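J.: After the sequence you'll find the predicted model.
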Amino acid sequence: MANPIKTINNKNIKYLKAFIVNELWDNKTKYNHFKIFINKLLHLHSY
């Protein structure tokens, strides 16, 4: 049986890299939006 890890590395490494980069970027963006949202809530409560 072929090693699945090797198969993934050989066939899909560039797709995997692109996926990881996109996911990390997406999560960073979501996190920043979340931070902005929390800051707005905190400002509302401070009045």
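T.: Received it, and whenever you're ready, just let me know what you need.

J.: can we go C-alpha only for contacts and neighbour counts from here?
T.: Will do.

J.: what separates the residue lying farthest from the centre of the chain from Lys6, distance-wise?
T.: Farthest-out residue of the chain from its mean C-alpha position, per C-alpha atoms, centre = their mean: Tyr47, at 34.1 Å. Distance of Tyr47 to Lys6, computed by C-alpha to C-alpha, to the nearest Å: 58 Å.

J.: adding another structure so you can compare the two:
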Amino acid sequence: MFIPCTYQATATQAEGERDAALAERDTLAQALATAKDHVSTVEAELESLK
């Protein structure tokens, strides 16, 4: 059985983990967008060489 202090600490830890996971997702989404932009640029450069 949880006592209120333990419950609050667990909830706070879970919120911190959630926030960290969301930040990581945002970082990965930005990295993916950057990679897609780079691929598009390289594809355009290759197309111009044809």
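T.: Everything's here; your move. Every value quoted in this text rests on a predicted model; they were computed, and no experiment measured them.

J.: Next, count neighbours for the counterpart of Ala23 of structure 2 in structure 1.
T.: Under the alignment (TM-score structural alignment), Ala23 of structure 2 maps onto Thr29 of structure 1. By other C-alpha atoms under 10 Å, 12 other residues sit near Thr29 of structure 1.

J.: What helix or strand is Thr29 of structure 1 located in?
T.: Element membership for Thr29 of structure 1, per DSSP states H and E: helix 4-46.

J.: residues near the aligned partner of Ala11 of structure 2 in structure 1, how many?
T.: With TM-score structural alignment as the criterion, Ala11 of structure 2 lines up with Lys17 in structure 1. Counted with other C-alpha under 10 Å, residues neighbouring Lys17 of structure 1 total 11.

J.: Over to the one 3 residues further on?
T.: For Ile20 of structure 1, the neighbour count with other C-alpha under 10 Å is 12.
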